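J.: how would this look folded up:
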Amino acid sequence: MKPGLQFRLNQQLALTPQLQQAIRLLQLSQLELAAELRQLAESNPLLEFAEDADAEQDEAEGESEFDIKASAPGSDTSSSNDNDEVPEWTEPDIRSDEPIDFSSGNGSGSGSNNHDDEGMEPQNAAAESLQEHLLWQLNLTPMEPRAKAIATVLIDALNTDGYLAEGMDAVLAALPPHLKATAEEVESVRRRLQHFDPAGVASIDLPDCLRAQLEQFDPATPYRDLALRIVESELELLARNDMAKLARRLHASEDETAGAAILIRSLDPRPGAAMDTTPVEYVAPDAYARKEGTRWRVALNPDSQPKLSLNQHYCNLIAQARSDDASWMRGQLQEARWLIKSLESRAETLLKVAEAIVRRQSAFLDYGPEAMQPLVLREVAEEVGMHESTISRVTTRKYIHTPRGTYELKYFFSSGVSTEDGGSASATAIQAMLRKLVDQEDPRKPLSDQALAEALHGKGIQVARRTVAKYREILRIPSSSERQRNS
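T.: I've put the predicted structure just below:
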């Protein structure tokens, strides 16, 4: 052996393109998967969606049926082309004492209605946005062209809540240079916009928004002036519901302060939110959990994964073509088969994982969040014979519909806290117990974090006070002192 030469043996895992594709498909959500498959189907002629194949088949059957009818003996198509005579119109016999039935018959009115019902779907008008609503009012408001140009820029800068979130400096920078508008001029236009509908738009912050709404009340409105003073400088005390201190600061009685607080709380802190045209997004479940007898069953949503198939027309062409001519098509066919196999593997994996989760969390489905069991990725991975990373991909942005609601599969995983009997309780179950304790407490004497921890100890759950505080913050439950002030 020559000096300097060494032999080494090592193992290296190489991911094939097909395996990489299967892993990528596994972690995609429904919408992302549909977009990915649509793109792959457009680039590979051997792939087609099941609904596209059915549509082509229906179209072909329709064309053949039309040809048969057109060539049938005794057809009047030729005579109708030769004779251009139009049948003479005769006035229908309608008696004034007989009701007219527009719901049936072969008249033009009835035919039109039937066509609308069968072929046309009612279309709802697009919701008017906040900017469109304000611009409509601006066009009806007597205002100088220069002021209207400034108002248009202000309206365009509003966020969905109706605020100038980026401040007046951003508005001044967005104004056309030829206007040469001053900050005082822009502020004057902004004040006018604040009195448009909805009142309080084009505000800089919350006090500015509430002040603009209060200014539109009649000056004789009870507690209006006191409410304006609170909005200008004492909103923090109002948020704490500390009426005694607020009354002392304002040199007013507690009854007057409470009346002003009621008036302020009747205002809208987000005047533009009511006209938000952002469409609501709904979650489509990937699987369903149903109880049959005493057992829970899991089934995949048939619409959760697009159905791909091979285009039989091109497959037949490959079989008939010579090897040299069909080499590229055979490669596309192999890729199409791999993709379909990857989709089948994705569905099988998702079903296995969902079934394992439902088996582990059947108590939650039967009794609610307080019965949630501790569960980690490793336990499910060992049960289904897969790696933890695979379980993580499968449970991300995948949803299951249960009688208790629709949940992301990740929701069913939580760490455990030891109990006195040697068992463990999940963090989700402890949070549900914590919420129940707070809901049942005396509003005049709310439980502190230490008292909540001791109450959980009484249920056999060993949890520290700082853990209770952490869970309380996750649940967005105020502290005991804040709960007492708000009661």
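J.: contacts, neighbours, all on C-alpha from now
T.: Noted.
J.: can you tell me, leaving aside adjacent residues, what's nearest to residue 479?
T.: Closest residue to residue 479 apart from its sequence neighbours, by CA to CA, 6 or more residues apart in numbering: residue 448 at 7.4 Å.
J.: sec struct for the residue nearest the centre of the chain, please.
T.: By CA atoms, centre = their mean, the chain has its centre lying nearest to residue 281, at 2.8 Å. Secondary structure state of residue 281, per DSSP: H, G, I helix; E, B strand; the rest coil, is coil.
J.: list the buried residues in the helix of greatest length in the chain.
T.: What stands out as the longest helix in the chain, according to DSSP state H, is helix 327-360. For helix 327-360, burial by neighbour count (16 or more other CA atoms under 10 Å) applies to 329-330, 332-333, 335-340, 342-343, 346-347, 349-351, 353-358, 360.
J.: same question for stretch 47-61.
T.: Buried-residue list, stretch 47-61, by 16+ other CA under 10 Å: 47-49, 53.
J.: swap in stretch 464-482?
T.: For stretch 464-482, by 16+ other CA under 10 Å, it's 464-465, 468-469, 471-472, 480.
J.: which non-adjacent residue is nearest residue 338?
T.: Nearest non-adjacent residue to residue 338, counting by CA to CA, 6+ apart: residue 18, 6.7 Å away.
J.: to compare against the first, here's the next sequence to fold:
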Amino acid sequence: MALGQSLQQKLLQKLSPQQIQLMKLLQVPTANLEERIKEELEENPALELGEGEEGADANEEMVDEFETSPDEDFEKDGSEEDYEDVDISEYVVDDDGEIADYKMKDDNYPEMDDKQTIPIKLEQSFFDLVLDQLGMLDLDERRFKIAEQIVGSLDDDGYLRRELSSIADDLAFRQNIIADDKEIEDIIKQIQQFDPAGVGARDLQECLLLQLKRKSSEGIGVQLAIQVMSKYYDEFIKKHYDKIQRGLNLSDDDLKEVIHQIIKLNPKPGGNVGEINKAESYIVPDFYIINNNGILELTLNSRNAPDLKISEGYKDMMKEYDKGSKKDKRQKEAVLFIKQKIDSAKWFIEMIQQRQQTLISTMGAIMRHQEEFFLTGDVTNMRPMILKDIAEKTGLDISTVSRVANSKFVQTEFGTYRLKYFFSESLSTDSGEEVSTREVKEILNNLIDAEDKQKPLSDEFLTDMLNEKGYNIARRTVAKYREQLNIPVARLRKEL
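T.: Here you go, the predicted model:
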């Protein structure tokens, strides 16, 4: 096949570096913004922390990340020729450091002390606890290594879910220790005597039995519970209490005592040891909404976004170059580097500003759309809302709204919510009114909470009750909503 040339015309959408930077910044929650700014400060010496400069106009016109200026040229590659004819007067103007400076202070919420440190809790991990107890066993070096291998095979909940043959293979290939299943099983039995009770169990049934056997001297109720877990485990988890009563000839009081003993047990013995430091798991809200005498006030949490400015030292270097002969090649290379860093710093500051404006605009639209909910805190007052609704109100792209909603939180008088919580599909009532599926789920949850636990409501009966309230909903939809609320079927909700 002969080679040939052709001329083609294509229309492509090309994102500028600034647009890409803004998209990434929008996805960063307030809790991580400080770290992102520190990274930029380390990479760009022309960017510095400010000290209380006056902020930029908060009412500045917001620009969508996908809009481009017709005069914007993104083909420059930063070469020396690109900067050869650039007027550097904008870099040497003595304006008391007001180039692209901004302020992100919030008068309503005082800034935290930068020198304040969060104490780190000293704690022992679950595996450290088990290994410490391992040293109390009378084991030779070979059996101790086998025990270490078993402990290392435990998962975070304290279960041993690996097969004995797999543990034996690991010992043979990695430790050069040949051990049979019986020897491994004997060591597992010793480890199962460790604290917390239930550690080293292969499944939930064995875990609960290990805990009950530790309490076997506490009374007849524990003895009956051991029998139930040993002989009628499947019937218990399926709540077939009548079969258990007939099989063990138990009275209603005996059965209640058995259930009371079992529900006190811990299904995850390793889960309560060495918990993650709660100081690290706190949610830092990105927005605050306050009800001021019936008027909602929205503020942006900006404590993790300090003032930024262009380095005075870099501006001084530009002034020195402007006064010089400008013929030294090294000076031209230096000024090229300085211009690139200053431009990068200005872009970053502008992106932080635009991020603020986008967040405020998006949250403001959500607040106005769900005003009844923010005033009352009643989920049944929540209106249907999708990303498109907010995009139309703000003039932003749907993907921009999605980036804002994905990882942001808002603090209200009724709790802290993820922004995605306020988005829901609509459902038609008998009167033709559009209501939020969130409202239907809340009513469904209330119906189940109020039911007689000895005779829980079936999905079909729940459907009839919702239809009587005017919600046109099918039984399979009720089942789907119930599963989304992590509510089991009627049989598993039954209580004595």
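J.: TM-score them against each other, please.
T.: Laid over one another, the chains give 0.78 as their TM-score (TM-score structural alignment, normalised by the length of the first structure), with 418 aligned residues with a CA RMSD of 2.9 Å.
J.: rewinding a little: state the distance from the residue nearest to the centre of the first structure to residue 31 of the first structure.
T.: 12 Å (CA to CA, to the nearest Å).
J.: give the aligned range of the longest helix of the first structure in the second structure.
T.: Matched against the second structure by TM-score structural alignment, helix 327-360 of the first structure falls on residues 336-369.
J.: how much does that stretch stray from the first structure?
T.: Compared with the first structure after the fit, stretch 336-369 of the second structure shows a mean deviation of 0.7 Å (mean CA distance after the TM-score superposition for the first structure).
J.: what ranges does the stretch 301-450 of the second structure have for its helices?
T.: 312-323, 329-369, 371-376, 387-394, 398-406, 437-449 (DSSP state H, counting those that start in this stretch).
J.: swap in the stretch 51-200 of the second structure?
T.: 80-84, 89-92, 126-134, 141-152, 164-170, 181-191.
J.: tell me which of the ones you listed lies nearest to residue 38 of the second structure.
T.: Residue 38 of the second structure lies closest to helix 89-92 among those, at 23.8 Å (CA to CA).
J.: where in the first structure does the closest one fall?
T.: Against the first structure, helix 89-92 of the second structure falls on no residues (TM-score structural alignment).
J.: the counterpart of residue 444 of the second structure in the first structure: what's it in contact with?
T.: Alignment note (TM-score structural alignment): residue 444 of the second structure maps to residue 434 of the first structure. Residues near residue 434 of the first structure by CA atoms under 8 Å, 6 or more residues apart in numbering: 452, 456, 468, 472.
J.: cutoff 10 Å now
T.: Applying CA atoms under 10 Å, 6 or more residues apart in numbering to residue 434 of the first structure gives the contacts 370, 428, 452-453, 455-456, 468, 471-472, 475, 477.
J.: also residue 356 of the first structure?
T.: Residue 356 of the first structure sits in contact with 298, 350, 379-381, 383-384, where contact means CA under 10 Å, 6+ apart.
J.: next one: residue 227 of the first structure
T.: 210-211, 214, 234-235, 256-265.
J.: show the buried residues in the residues you listed.
T.: Buried among the contacts of residue 227 of the first structure (16+ other CA under 10 Å): 210-211, 214, 234-235, 256-258, 260-261, 263-264.
J.: so what corresponds to the residue nearest to residue 338 of the first structure in the second structure?
T.: Using TM-score structural alignment, the equivalent of residue 18 of the first structure in the second structure is residue 18.
J.: how many residues are close by that match?
T.: 16 (other CA atoms under 10 Å).
J.: orientation of whichever strand or helix holds it relative to helix 329-369 in degrees?
T.: Using DSSP states H and E, residue 18 of the second structure sits within helix 17-27. Here the directions of helix 17-27 of the second structure and helix 329-369 differ by 40 degrees (axes from the mean of the first three to the mean of the last three CA atoms, to 10 degrees).
J.: can you tell me the closest non-neighbouring residue to whichever residue in the first structure pairs up with residue 406 of the second structure?
T.: For residue 406 of the second structure, the aligned residue in the first structure is residue 396 (criterion: TM-score structural alignment). Distance criterion CA to CA, 6+ apart; nearest residue to residue 396 of the first structure, sequence neighbours excluded, is residue 410 at 6.4 Å.
J.: what sits against the one you found?
T.: 357, 376-377, 391-392, 394-399.
J.: show me what residue 161 of the first structure aligns to in the second structure.
T.: By TM-score structural alignment, residue 161 of the first structure lines up with residue 157.
J.: same question for residue 378 of the first structure.
T.: Match for residue 378 of the first structure (TM-score structural alignment): residue 388.
J.: how close does its match sit to residue 22 of the second structure?
T.: 20 Å.
J.: the two: which is more packed in?
T.: Taking neighbours as other CA under 10 Å, residue 388 of the second structure and residue 22 compare with residue 22 leading, 23 against 15.
J.: that one against residue 351, yeah?
T.: Yes: between residue 22 of the second structure and residue 351 there is a contact under CA atoms under 10 Å: 5.6 Å.
J.: map residue 232 of the first structure across to the second structure for me.
T.: Aligned partner of residue 232 of the first structure by TM-score structural alignment: residue 230.
J.: count of residues packed around its match?
T.: 14.
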